[in-house]
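1. I would like the atomic coordinates for the input below:
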Amino acid sequence: MTTHRTLGVLAVAGVAALVLAGCVAKRDVAATGALAVTSTDSACEVSDSSATSGTLSFDVSNRGDQISEFYLLAEDGLRIVGEAENIAPGASRTLTVVAQPGEYFTLCKPGMVGEGVGKAGFSVAGDRVEATGDDAEQNQQAVDLYAAFVKDQVEQLLPAVETFVTAYESGDDDAAKTQFPNVRAYYERIEPIAESLGDLDPRIDFREVDAVADGLDWTGFHRIEKDLWVPAEDALNADGASAWQDWAPSTPQERAAFGDQLIADVQELYDYVHSADFQTALESQGAAGLSNGAIALLDEVATGKISGEEDWWSGSDLWDFAANVEGSKMAFSLVQPFAESKGDEGGALVEQIDSGYADLEAALAVHGSLADGFVDYNELTDADKRELTDLINALAEPLSQLTVTVLG
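-> Sure thing, here's the model as predicted:
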């Protein structure tokens, strides 16, 4: 949800259990032996499915017809440990990371769009290793991992929006309804990025009441949402006004215009996150930006999702809720090592935040998941909403101290 505020750029990626890529001496890399990766337009073949903890080197060769990327993903399949990008056909790139023991996934993304191909499990055994390198190195690696995460989410968002719009414009409302909350999850994990780009987020994600208040044309996800879940004649908007005041279901021509506009706006977001301006903006904020991103996404939950005002007609607020929490938690996990390095006070704060996320996730899981779907928001009882609100508040308090701790 977009409200009247300015958010810092969100930063998410990595996990606390992973040592940031590149924070090791180059001489240590050769000792591990390189893993060969072959990327084609339909496959991603890695020479081995396991390795010993420490510095891992992946030599990636693109034998396909499209520019490709290679990812090492954390166990949840979402968080990016390392990425080699912009590998032209016939070219090779080397990705070097330091990985702790655990389970991972490898994945290639020909064309730099969609979910990728050849996703396979990858195991790391052995002892934990410690990183070397100064704060500047680690800060840069954190920025780079976040940039990779954002690109990945937008690369999945764009084709998902195109498929969703095709269903909407063709009148296949059942298919569009099914896709709506899942498509939005990609956007909700990185929403503050669009919010930093002037009127882009309002075009993509403004609710009707926000557009009216700001005197803007109402477009984007929520304009389409109302077409898909046509309100009853006596229904009210979130602001208490008649749902039919100054609104009517879109004609086929209007649907085409709204759908094409959403694709164009997401394409603009795609172009931005693949630009030098995006990288420069991230680097200018560093670890403090990552911390503020964790706080900003939890604010998204507290100011809209928990009240049920975001997806007013579809009742799919819990999907947005969960995606915001995922993004917030990943932002926190990336700056967690910075906080822990501040001594006992930082360590205690990390433990408190960790516990807060665990409690909130457990309560949310009672109502479903992003993978399997959630209940309609209207099915939550007042007690359910109070519990979630209390847990958000309990997490928000220590999380609000994170930036000061990281900078201290």
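2. C-alpha only now, for contacts and for neighbours.
-> Noted.
3. just the strands in the stretch 301-408 of the chain please.
-> Secondary structure of the stretch 301-408 of the chain (DSSP state E, counting those that start in this stretch): strands at 368-369, 373-374.
4. let me redo that: the stretch 1-150 of the chain
-> 34-39, 44-46, 50-52, 54-62, 68-73, 80-87, 92-99, 102-108, 117-125.
5. deepest of these, which one?
-> strand 68-73 (a mean of 26; mean count of other C-alpha atoms under 10 Å).
6. can I get the strands of the stretch 1-150 of the chain in CSV including distance to Pro202?
-> Formatted as CSV, the strands of the stretch 1-150 of the chain follow (distance: least, C-alpha to C-alpha, whole Å):
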stretch, distance to Pro202
strand 34-39, 38
strand 44-46, 38
strand 50-52, 45
strand 54-62, 39
strand 68-73, 31
strand 80-87, 28
strand 92-99, 37
strand 102-108, 33
strand 117-125, 33
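7. and of these, who's closest to Glu309?
-> strand 80-87 (31.5 Å; C-alpha to C-alpha).
8. the closest one: how far from the chain's middle?
-> Averaging C-alpha positions (C-alpha atoms, centre = their mean, to the nearest Å) puts strand 80-87 16 Å from its chain's average.
9. is Pro231 in a helix, a strand, or coil?
-> Pro231 falls in the coil class when you classify it by DSSP: H, G, I helix; E, B strand; the rest coil.
10. please report how far it lies from Pro249.
-> The gap separating Pro231 from Pro249 is 10 Å, by C-alpha to C-alpha, to the nearest Å.
11. okay, these two: which has more neighbours?
-> The neighbour comparison of Pro231 against Pro249 (other C-alpha atoms under 10 Å) goes to Pro231, with 19 against 16.
12. before we move on, back to that, Leu399: which of the strands of the stretch 1-150 of the chain is closest?
-> Closest among those, using C-alpha to C-alpha: strand 80-87, at 22.4 Å.
13. now the other sequence, so there's something to compare against:
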Amino acid sequence: MKTRILAPAAALAAAALLLTGCTDNNASADGTIRVNSTSDACEVSTTSAPGGTLNFSVTNGSDKVTEFYLLADDGLRIVGEVENVGPGLSRDLVVIAPEGNYFTACKPGMVGDGIRAAFAVTAAPAGQSVNADRAALQETAVNLYSAYVKDQTQQLVEGTTEFATAFAAGDVKKAKELYPAVRMHWERIEPVAESFGDLDPILDAREADLEKGDDFTGWHRAEKDLWAPKGYTAMTQAQRQKIADKMVANTAELHSRTQELTYTADKLSNGAKELLDEVATGKVTGEEEAFSHTDLWDFQANVDGARIAYEDLKPLLTENDSELDQALETNFATLQGLLDQYKKGDGFVLYTELTEAQIQELSAAVDALSEPLSKLTAAVVK
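-> From the prediction side, this is the model:
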């Protein structure tokens, strides 16, 4: 999950000139846009590019893990992102972006609003088009995924309402039973939910990610009250009701916004990779569910979402790169087989019941899947 709400576009416009270390050079001969993220600058080799497929090559020149984003002109919606880029490493971001105004942003240390600059996408080159057959396959893929998101958000609304009722009433047993199962609907579509930079922090921020002055609300606030740590003072009924009401209202808003979203093939494939990054940086470390230790439910849901996106894109991938398709199919199956070992009834064992060796085995399987998954976008947008 993202740790900070993104600043409004008005603030971005003023901040861009002050914060960016952007250089206005050209893209590489092959069209690649070079990005160098340092501790205090986000150097992008060009401030504009023609519409269509954009290829960013992101290098981390600092001693901190960094992230890179292409944001829409409101500064909130995430068009594409690369997370967890370690010091000295490089990662690629491939997105399809139509003509319009955007922002690039590097986030050294993965905290704060990032170092941003305006980025313009101009008209696509004359004559650029997508093969009609592939266009039909892409349309089918995005329609299938759109239906999936709508279904998951609808179930999230229903589940959140049920959970909030139990939580506000002090029905701890029922609320604990509902908590991990309902959250799976959020986790399956996490990149979509996170694209709404105002809703994600108030629904899914972890206490450890908050900065001074931030309100602690949403799922993890309820989690702490249900699985109270030593020395914790329980919320009053009025306080629980306030948290519950906000969760229901904000989840309904999320559902409303997702009904009008449009998708492209690159958003599906990049979203699948983002879900694996979520597993690697939060779930497999046990940091996401710090009080309930229900991380394996989240783990499974992230894998579910990534697999759905991959399967929707499979006809495109099979046509372009059958070898990559086979690698993804094999690695998804291997990771799922490991997760199945920890199923218990309708859910999973608590994360604290896993041994260090078992955690390392899961982590290695995530890494093995993440590598070929990082190549999916380039294969399906050809």
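14. report the TM-score for the pair.
-> Once superposed, the chains reach a TM-score of 0.66 (TM-score structural alignment, normalised by the length of structure 2), with 262 aligned residues with a C-alpha RMSD of 1.9 Å.
15. circling back: quick one, which of the strands of the stretch 301-408 of structure 1 gets closest to Glu254 of structure 1.
-> Closest among the strands of the stretch 301-408 of structure 1, using C-alpha to C-alpha: strand 373-374, at 29.8 Å.
16. list the contacts of the closest one.
-> Ser316, Leu318, Trp319, His367, Gly368 (C-alpha atoms under 8 Å, 6 or more residues apart in numbering).
17. and that strand, which stretch of structure 2?
-> Using TM-score structural alignment, strand 373-374 of structure 1 lines up with residues 347-348 of structure 2.
18. thought Gly408 of structure 1 was touching Lys342?
-> Yes - applying C-alpha atoms under 8 Å as the test, Gly408 of structure 1 and Lys342 come out as touching, 7.5 Å apart.
19. pick out whichever of the two has more residues nearby.
-> Lys342 (14 against 10).
20. residues touching the more buried one, list them.
-> Thr405, Val406, Gly408.
21. of these, closest to Tyr104 of structure 1?
-> Of the contacts of Lys342 of structure 1, the one sitting nearest to Tyr104 of structure 1 (C-alpha to C-alpha) turns out to be Val406, at 27.9 Å.
22. aligned partner of the closest one in structure 2?
-> Correspondence of Val406 of structure 1 to structure 2, assessed by TM-score structural alignment: Val380.
23. can you check Val29 of structure 1 too?
-> Using TM-score structural alignment, Val29 of structure 1 pairs with nothing in structure 2.
24. now Val29 of structure 1: how far from Val98 of structure 1?
-> Where Val98 of structure 1 is concerned, Val29 of structure 1 sits at a distance of 9 Å (C-alpha to C-alpha).
25. need the residues touching each of these two.
-> With C-alpha under 8 Å, 6+ apart as the test, Val29 of structure 1 and Val98 both reach Thr55, Leu56.
26. the helix ranked longest in structure 2: what's the following helix or strand?
-> Taking DSSP state H as the criterion, structure 2 has its longest helix at helix 132-169. Using DSSP states H and E, the next helix or strand after helix 132-169 of structure 2 towards the C-terminus is helix 172-188.
27. buried stuff in that following helix?
-> 175-176, 178-188 (16 or more other C-alpha atoms under 10 Å).
28. cool, and stretch 271-279 of structure 1?
-> Buried, per 16+ other C-alpha under 10 Å, within stretch 271-279 of structure 1: Tyr272, Val273, His274, Gln279.
29. aligned to Ala302 of structure 1, what sits in structure 2?
-> Using TM-score structural alignment, Ala302 of structure 1 pairs with Ala280 in structure 2.
30. does that match touch Ala364 like I think?
-> No - counting by C-alpha under 8 Å, Ala364 is not a contact partner of Ala280 of structure 2; they are 9.6 Å apart.
31. these two touch, right, the match of Val406 of structure 1 and Asp266?
-> Yes - at 7.4 Å, Val380 of structure 2 counts as touching Asp266 under the criterion of C-alpha under 8 Å.
32. what about these two, which has more around it?
-> Using other C-alpha under 10 Å, the more surrounded residue of Val380 of structure 2 and Asp266 is Asp266, with 26 against 22.
33. that one maps to what in structure 1?
-> Checking TM-score structural alignment: Asp266 of structure 2 goes with Ala288.
34. wait, isn't that match in contact with Leu407?
-> Yes - using C-alpha under 8 Å, Ala288 of structure 1 makes contact with Leu407 at a distance of 6.8 Å.
35. chain center to the match of strand 373-374 of structure 1, what's the gap?
-> 23 Å.
36. for it, give me the average deviation versus structure 1.
-> Mean deviation of stretch 347-348 of structure 2 relative to structure 1 after superposition (mean C-alpha distance after the TM-score superposition for structure 1): 0.7 Å.
37. which residue in structure 2 lines up with Trp218 of structure 1?
-> Under TM-score structural alignment, Trp218 of structure 1 pairs with Phe216 in structure 2.
38. so its match sits in a helix?
-> No - per three-state DSSP, Phe216 of structure 2 lies outside any helix segment and is coil.
39. tell me how far it lies from Leu210 of structure 2.
-> On the measure of C-alpha to C-alpha, Phe216 of structure 2 and Leu210 of structure 2 end up 7 Å apart.
40. aligned against structure 1, show me the partner of Glu323 of structure 2.
-> The alignment partner of Glu323 of structure 2 in structure 1, by TM-score structural alignment, is Ala348.
41. against Asp354 of structure 1, how distant is that match?
-> In terms of C-alpha to C-alpha, Ala348 of structure 1 sits 10 Å off from Asp354 of structure 1.
42. looking at these two, which one has more neighbours?
-> Asp354 (17 against 14).
43. quick check: that one vs Val301 of structure 1, distance?
-> For Asp354 of structure 1, the distance to Val301 of structure 1 - C-alpha to C-alpha - is 18 Å.
44. same thing with His222 of structure 1?
-> For His222 of structure 1 relative to Val301 of structure 1 (C-alpha to C-alpha), the value is 17 Å.
45. with Ala365 of structure 1 instead?
-> In terms of C-alpha to C-alpha, Ala365 of structure 1 sits 16 Å off from Val301 of structure 1.
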